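Visitor: What follows is a protein structure lacking sequence information:
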């Protein structure tokens, strides 16, 4: 049996794209008969991350970590994050002589530089060394692969994302009884998401922010006309998505943007900056508007077809993404994979 141990510093109860992606990927891998075990902060004593207390940093020792990862008797190891557990996993694999893969989920240097006066070039040197020491580094988009290649990253492999199209689907717009049009953002309410760029826009109707995070209380005080719902989950979250008229994605630092797919699957067009993530998903498809003037993008997206949004979202599959992940791991470990599937999402030009 194929046994994969995934090591991640980001895990429940955190609510973010990294956790959701790994969780759903694991579900599909298990359907394929893969034995997946996890090493997460839940197994260790933790302390809150400075400036971001919702993230817990694990406190452990090489010996304690080795005992935990050995429980899964892994034939393959995948390291999802560059945090304390990721570093312990890297050291353990090197001592065992076991190849490992990594994934680049977050633009960590930009994330840290937004909070602390540390040059991003220093941070990229650290992150590059971490990922280049593995047998392969998985990235979600072609534009991220190009950027990291220019920064000296090697052995990059594509691992896309999927969408739960049964949960996220067009629904009754009357779920939210608010002046229209409704412009919505969903995600972490934190500085790197650049939410103020959305909230500062002069737009008709109502702005709605769905999510929780360290900036929530401050933004509620600063923008009293915006509807802040707090975090939503499952059916409740899906109903909120579907009730919007435009999904506004102001982030300039995300590497993909799972929330973009969730909005599109709900039949809601997207307004965003022409940056990594939106370029890869929306591109030139008639499902949204990408513009450095976010107000222009938001108003223009009102003219997009909900049917086209849904159609594009349905081209993304978690089953395909999980198979891509598994194939990457086998290739990185030197296996010959017959008829290796080339699972790629549509390019912006298609």
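Guide: Good, I have the coordinates. Values in this document were obtained by computation on a predicted structure and should not be read as measured data.

Visitor: Only C-alpha atoms from now on, for both contacts and neighbour counts.
Guide: OK.

Visitor: residues of stretch 78-92 that come out buried?
Guide: Neighbour counts over stretch 78-92 (16 or more other Cα atoms under 10 Å) mark 78-90, 92 as buried.

Visitor: from the residues you listed, which ones fall inside helices?
Guide: Judged by DSSP state H, helices contain the following of those: 84-90, 92.

Visitor: Show me where the stretch 201-350 of the chain has its strands.
Guide: Here the stretch 201-350 of the chain has its strands, by DSSP state E, counting those that start in this stretch, at 206-210, 227-230, 246-249, 270-272, 288-290.

Visitor: Let me have those in CSV, extended by distance to residue 259 and mean neighbour count.
Guide: Converted to CSV, those look like this (distance: least, Cα to Cα, whole Å; neighbours: other Cα atoms under 10 Å):
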stretch, distance to residue 259, mean neighbour count
strand 206-210, 11, 21
strand 227-230, 16, 16
strand 246-249, 9, 30
strand 270-272, 10, 31
strand 288-290, 14, 27
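
Visitor: For residue 311, which of those strands is the nearest?
Guide: With Cα to Cα, the closest approach to residue 311 among the strands of the stretch 201-350 of the chain belongs to strand 288-290: 13.0 Å.

Visitor: what does the closest one contact?
Guide: Strand 288-290 is contacted from outside by 269-274, 278-279, 282-283, 297-298, 300-301, 304, using Cα atoms under 8 Å, 6 or more residues apart in numbering.

Visitor: Just give me the closest of those to residue 116.
Guide: Ranked by distance to residue 116 (Cα to Cα), the contacts of strand 288-290 are led by residue 273 at 24.4 Å.

Visitor: Can you report how many residues neighbour that closest one?
Guide: 20 (other Cα atoms under 10 Å).

Visitor: take the one below as the second:
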């Protein structure tokens, strides 16, 4: 087979979230392995670094995304997107988000007769239900997604946990579903970044047991439950560290809770490696990239029994629990805070588990599967 060309379209590329980091990492891997891979987006946001294979088409209009204030909802320039896709002439058009940019690309694909595949990053029906508590919103979202994904020739998902959901809700067949092999930039998230002096900057006592959460400080991530449990547990000599966009209305005034806001780059790497354990209360993530970043930094992880993270976290290096159970959450935190031999074994196993989960392995596996998809479509 000749070298294939892939154009990936996403509504989120330059934001601070797992999907954006994943797409940026894949862009770098494409350049590293000299693959014909281009990312197309439309945003007013400016990247921290330049990517020669990411094309940004200036949107006509933007506003804050409802229920997700850190993201923009844009009105893209459809004709420029169509012109760019026509110029690129990819063998496959990957659409990774069902937003306005993704919808524009989907229409372009139909007009230009380009086969469409995609990546299912977020459980949007569960996400919106979590924010609205309205069953009709969840049902309406499923109907829209069924329409949106109906032209897709294949769909990647970041954990097999969601294969059943994609078959039941979106009518995909087994042969149309592909596992997107998990992987992160393990060189950027490593225990070697540990630097306890970083806590002086944030006025955190470095002798305290530091429980880290990274992600949106928001309702659908169940951070409100985490905060309530934390204050009720009154754990001795422990500090909860929150990193990410704050969308909860609750004021954080507890001295045992530190909110650091957005952090990235080497600073984020140091925060991970200098913490003691990681907690991720979300039940709507299809993978949970931040959990992998924590494990790669040598942190035992506490995750929920719903969603993607439970598919790879084991008792060897973490806990899988019911986020609605205060007793389970408290017990896990108390056991880890002892920092005994059991804790250090979990830390060691977490680090070892991630050594073969590099973003390079993930990208090359992704590329091979896309070659298989294209061969199937041409057969």
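Guide: It's in. Since the structure is predicted, the reported quantities are computational estimates derived from the model, not experimental observations.

Visitor: ok, back up a step: adding distance to residue 330 of structure 1, write the strands of the stretch 201-350 of structure 1 out as a markdown table.
Guide: Shown next, in a markdown table, are these (distance: least, Cα to Cα, whole Å):
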| stretch | distance to residue 330 of structure 1 |
| --- | --- |
| strand 206-210 | 39 |
| strand 227-230 | 41 |
| strand 246-249 | 35 |
| strand 270-272 | 36 |
| strand 288-290 | 37 |
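
Visitor: Can you pick out the ones from the contacts of strand 288-290 of structure 1 that are in helices?
Guide: Applying DSSP H to the contacts of strand 288-290 of structure 1, the entries found in helices are 278-279, 297-298, 300-301.

Visitor: Need those residues in CSV (columns: distance to residue 228 of structure 1 and neighbour count).
Guide: Shown next, in CSV, are those (distance: Cα to Cα, whole Å; neighbours: other Cα atoms under 10 Å):
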residue, distance to residue 228 of structure 1, neighbour count
278, 24, 27
279, 27, 21
297, 22, 21
298, 19, 27
300, 24, 18
301, 22, 24
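
Visitor: Residue 247 of structure 2 corresponds to which position in structure 1?
Guide: Alignment note: residue 247 of structure 2 maps to residue 214 in structure 1; criterion TM-score structural alignment.

Visitor: Please name the nearest non-neighbouring residue to its match.
Guide: Leaving aside its chain neighbours, residue 214 of structure 1 sits nearest to residue 190 (5.6 Å; criterion: Cα to Cα, 6 or more residues apart in numbering).

Visitor: Next up, the contacts around that neighbour.
Guide: 213-216.

Visitor: Go again with 10 Å.
Guide: For residue 190 of structure 1, the contacting residues are 52, 196, 211-216, 219, by Cα atoms under 10 Å, 6 or more residues apart in numbering.

Visitor: Same question for residue 141 of structure 2.
Guide: 124-129, 135, 147 are the contacts of residue 141 of structure 2 under Cα under 10 Å, 6+ apart.

Visitor: Take the residues you listed and keep only those in helices.
Guide: Assigned to helices by DSSP H, the following of the contacts of residue 141 of structure 2 qualify: 124-129, 135, 147.

Visitor: Please indicate which of the residues you listed are buried?
Guide: 124-129.

Visitor: Now flag whichever of those residues is closest to residue 363 of structure 2.
Guide: Within these, proximity to residue 363 of structure 2 (Cα to Cα) peaks at residue 124, which comes in at 24.5 Å.

Visitor: quick one: that closest one and residue 98 touch, right?
Guide: Yes: counting by Cα atoms under 10 Å, residue 98 is a contact partner of residue 124 of structure 2 at 9.4 Å.

Visitor: that older thread, what is the most widely separated pair among the contacts of residue 190 of structure 1?
Guide: 52 and 196 (18.2 Å).

Visitor: ok, those two, which is more surrounded?
Guide: Set side by side, residue 52 of structure 1 and residue 196 show more neighbours around residue 196, with 16 against 12, by other Cα under 10 Å.

Visitor: Is that one in a helix, a strand, or coil?
Guide: For residue 196 of structure 1, the secondary-structure state derived from DSSP: H, G, I helix; E, B strand; the rest coil is helix.

Visitor: for residue 63 of structure 1, same thing?
Guide: Following three-state DSSP, residue 63 of structure 1 is assigned to helix.

Visitor: contacting residues around it?
Guide: The contact partners of residue 63 of structure 1, taken as Cα under 10 Å, 6+ apart, are 88, 92.

Visitor: And it? What does it align with in structure 2?
Guide: With TM-score structural alignment as the criterion, residue 63 of structure 1 matches residue 79.

Visitor: Next: residue 168 of structure 1.
Guide: Using TM-score structural alignment as the criterion, residue 168 of structure 1 maps onto residue 189 of structure 2.

Visitor: Is that match in contact with residue 296, as I believe?
Guide: Yes: counting by Cα under 10 Å, residue 189 of structure 2 touches residue 296, with 5.7 Å between them.

Visitor: the more surrounded of those two?
Guide: Comparing residue 189 of structure 2 with residue 296 by other Cα under 10 Å, the one with more neighbours is residue 296, at 31 against 26.

Visitor: Tell me who's in contact with that one.
Guide: 184-191, 272-273, 290, 347-355, 357-358.

Visitor: So which of those sit within helices?
Guide: Those of the contacts of residue 296 of structure 2 lying in helices (DSSP H): 272-273, 290, 347-353.

Visitor: Identify, from those residues, the entry nearest to residue 207 of structure 2.
Guide: For these, the closest approach to residue 207 of structure 2 (Cα to Cα) belongs to residue 273, at 14.7 Å.
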